[in-house]
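Asks: what's the 3D shape of this:
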Amino acid sequence: MIADATLRLAVLLTPHFAADTTPPTPPPYENPDAVTPGAWGFAIFAFVAILVIVLAFDLVRRIRRVRYREEIAQKLDAEQGEPAERGQQAERGDQGAGPSAGG
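Replies: The predicted structure follows:
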């Protein structure tokens, strides 16, 4: 009786185990457009590539502009610093010459 119940249980469970062990077969691809990006994929990829190139040129242009502004600011500071130094030297010379000339 136990053997009969075991046999019945084995017969009932065998199709379920057998179905789980076989891998499912993928459906055949008849349409090659179903697995390729197609025209829309190419258009989007081309748009992104062009956008990246344009952004790179814009970035280089902005960096160049910042560098030129910094160079001009340094030149202006240097030019403004020279007359100030000359003026300070002239004031020192006048102050030093004034008392010695008066004495």
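Asks: contacts, neighbours, all on C-alpha from now
Replies: OK.
Asks: Grab the most central residue of this structure for me.
Replies: Nearest to the geometric centre of the chain sits V52, at 9.8 Å (C-alpha atoms, centre = their mean).
Asks: one more to put side by side:
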Amino acid sequence: MLHWLAAATPDPLVPPSGVPDELVFPGVWGFIATAGIAIAAVLLIIDMVRRVRRLTYRAQIREQLDAERAEREAAEAEGATPASDAPTTDPAEPEQPGAR
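Replies: Sure thing, here's the model as predicted:
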């Protein structure tokens, strides 16, 4: 029972505040400012992720092109035709009648 009484009595070392609660809390403008900063941060993070992903894709394509170039140069050095330069028919294009 004494615990309840001790919790209800104010601390004598802390003076009571005479400032109204409306002046202490940020209010609507504080919420709007915080929400704006949060939305800006989310948009910046999304943009950064998109740019990093784009750089990763470019690096992968660059590595693939370098590997194909090295394969082509190695095949040319051996005197053989690389498989990528061999004439092939495109399966997307239908054969035209009378072309043969």
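Asks: And the TM-score between these chains?
Replies: Here the TM-score for the pair of chains, by TM-score structural alignment, normalised by the length of the second structure, is 0.61; 69 aligned residues with a C-alpha RMSD of 2.0 Å.
Asks: one step back: give me the aligned partner of the residue nearest to the centre of the first structure over in the second structure.
Replies: For V52 of the first structure, the aligned residue in the second structure is A41 (criterion: TM-score structural alignment).
Asks: what about its match, distance to A35 of the second structure?
Replies: A41 of the second structure is 10 Å from A35 of the second structure, where distance means C-alpha to C-alpha, to the nearest Å.
Asks: and what of I46 of the second structure?
Replies: Distance from I46 of the second structure to A35 of the second structure, by C-alpha to C-alpha: 17 Å.
Asks: neighbours around P37 of the first structure, how many?
Replies: 13 (other C-alpha atoms under 10 Å).
Asks: Mind telling me what it corresponds to in the second structure?
Replies: So, by TM-score structural alignment, P37 of the first structure is matched to P26.
Asks: repeat for E79 of the first structure
Replies: Per TM-score structural alignment, E79 of the first structure is aligned with E68.
Asks: once aligned to the first structure, how far is the helix or strand where that match lies on average?
Replies: Taking DSSP states H and E as the definition, E68 of the second structure sits inside helix 27-78. Overlaying the first structure shows helix 27-78 of the second structure at a mean distance of 0.5 Å from the equivalent residues (mean C-alpha distance after the TM-score superposition for the first structure).
Asks: so what does that helix touch, helix or strand wise?
Replies: Of the remaining helices and strands, none touches helix 27-78 of the second structure by 3 or more C-alpha pairs under 8 Å, 6 or more residues apart in numbering; DSSP states H and E.
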